[in-house]
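>>> Structure of the sequence below:
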Amino acid sequence: MKKILIIDDDARNIYALRLVLKARGFEVLTAVDAPAGLQVLRDEKDVHVVLMDMMMPEMDGYEALSIMRNDPALEAIPVIAVTAQAMVGDREKCLAAGANGYVSKPIDVDVLLELLGQQ
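From the prediction side, this is the model:
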């Protein structure tokens, strides 16, 4: 079973994603901000993929991605960037920051599952 970590500051997004992913057989961990998410990654050694909200207070997804990509223990974990900022260039910005995939809100479950299948 693939273990997924959702890092998002909006409890409604976490709730909806968790329901969909659990129904598809994924084990789901959650964190309400980037520092907590990074701690979960350090504590849980078998997280298969991270769904990272890119726009969070305190520490955004870009900063968290930078920390992950510069930490030998976390650098290989795939990250799918999740953002409501579906503007021209956002996908490229997320991928350039180190994300392995990109999905915009509201999340198209089929697109997300396709991305997860590639991880």
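>>> From here on, just use CA atoms for contacts and neighbour counts.
Fine.
>>> so who does the residue nearest to residue 99 when sequence neighbours are not counted touch?
Leaving aside its chain neighbours, residue 99 sits nearest to residue 79 (5.1 Å; criterion: CA to CA, 6 or more residues apart in numbering). Residue 79 makes contact with 49-52, 65, 98-101, according to CA atoms under 8 Å, 6 or more residues apart in numbering.
>>> one more time with 7 Å, if that's ok
49-52, 99-101 (CA atoms under 7 Å, 6 or more residues apart in numbering).
>>> Just those residues: which are in strands?
Taking DSSP state E, the ones among the contacts of residue 79 that sit in strands are 49-52, 101.
>>> Tell me the most packed of those residues, by neighbour count.
Most neighbours among these, by other CA atoms under 10 Å: residue 52, with 29 neighbours.
>>> That one against residue 6, yeah?
Yes. Proximity of residue 52 to residue 6 meets the contact threshold set by CA atoms under 7 Å, at 6.2 Å.
>>> Go through the protein and flag its longest helix.
helix 11-23 (DSSP state H).
>>> Just the buried positions in that one, please.
With burial defined by 16 or more other CA atoms under 10 Å, the residues of helix 11-23 counted as buried are 13-14, 17-18, 21.
>>> Excluding chain neighbours, give the residue nearest to residue 10 in space.
Distances taken as CA to CA, 6+ apart place residue 32 nearest to residue 10, at 7.1 Å, with adjacent residues excluded.
>>> To compare with the earlier structure, here is another sequence to fold:
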Amino acid sequence: MPQKLILIIDDDSRNIFALKAVLKAKGFDCLSALSAQEGFSILEKHSNVAIVLMDMMMPDMDGYQAIATMKKSAKMQDIPVLAVTAQAMVGDKERCLSAGASGYVSKPINVDELLMQIENFTK
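Take a look at the predicted model:
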């Protein structure tokens, strides 16, 4: 079975480092991008990305705009996106899901919850 490839899009390299460490320890291969645009070019090159972990609060293009762009692209629209955000206020989860995210994980990340969601969306 081919390895599930996870793309992490986050403007904070410390978040990417921490997520990659956890996911690699669990046997996942990870790619990362520091911006949505960089993430899109990775998705263009790698057709085997199983899921995108998208930081919702980024400069230039935020996660909401990035998900909307992905949903309009024939190549990217079927890739599940997990919204990863420090915004954990009432309504934020719903806002992420209505923007097109498949799931939602708030920071600080609960690793078990993250892994469960990744498994759910990459079956």
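>>> average gap between the longest helix of structure 1 and structure 2?
Taken over the aligned residues, the distance from helix 11-23 of structure 1 to structure 2 averages 0.4 Å (mean CA distance after the TM-score superposition for structure 1).
>>> Pull up the aligned stretch in structure 2 for whichever helix or strand comes after that helix.
Note on helix 11-23 of structure 1: by DSSP states H and E, the next helix or strand toward the C-terminus is strand 27-31. Aligning strand 27-31 of structure 1 against structure 2 (TM-score structural alignment) gives residues 29-33.
>>> chain center to that stretch, what's the gap?
Centroid separation for stretch 29-33 of structure 2 versus its chain: 10 Å, with CA atoms, centre = their mean, to the nearest Å.
>>> mind listing what's buried in that stretch?
Quick answer for stretch 29-33 of structure 2 (16+ other CA under 10 Å): 30-33.
>>> Superposed on structure 1, what's the mean shift for that stretch?
Looks like 0.2 Å for stretch 29-33 of structure 2 (mean CA distance after the TM-score superposition for structure 1).
>>> about what we covered before: let me see the contact set for the residue nearest to residue 10 of structure 1.
By CA under 7 Å, 6+ apart, the neighbours of residue 32 of structure 1 are 7-9.
>>> Pick out whichever of those residues sits closest to residue 88 of structure 1.
residue 8 (22.2 Å; CA to CA).
>>> pretty sure residue 71 of structure 2 is touching residue 79, no?
No. Contact between residue 71 of structure 2 and residue 79 fails when scored by CA under 7 Å: they sit 8.8 Å apart.
>>> quick one on the thing from earlier: what is the aligned counterpart of the residue nearest to residue 99 of structure 1 in structure 2?
For residue 79 of structure 1, the residue aligned by TM-score structural alignment is residue 81.
>>> For the equivalent of residue 50 of structure 2 over in structure 1, which non-adjacent residue is closest in space?
When structure 1 is aligned by TM-score structural alignment, residue 50 of structure 2 is paired with residue 48. Distances taken as CA to CA, 6+ apart put residue 3 closest to residue 48 of structure 1, at 5.2 Å, once the chain neighbours are dropped.
>>> if I look at the one you found, how far off is residue 18 of structure 1?
Residue 3 of structure 1 sits 11 Å away from residue 18 of structure 1, going by CA to CA, to the nearest Å.
>>> got any residues that touch both of the two?
What both residue 3 of structure 1 and residue 18 touch, as defined by CA under 7 Å, 6+ apart, is the set residue 28.
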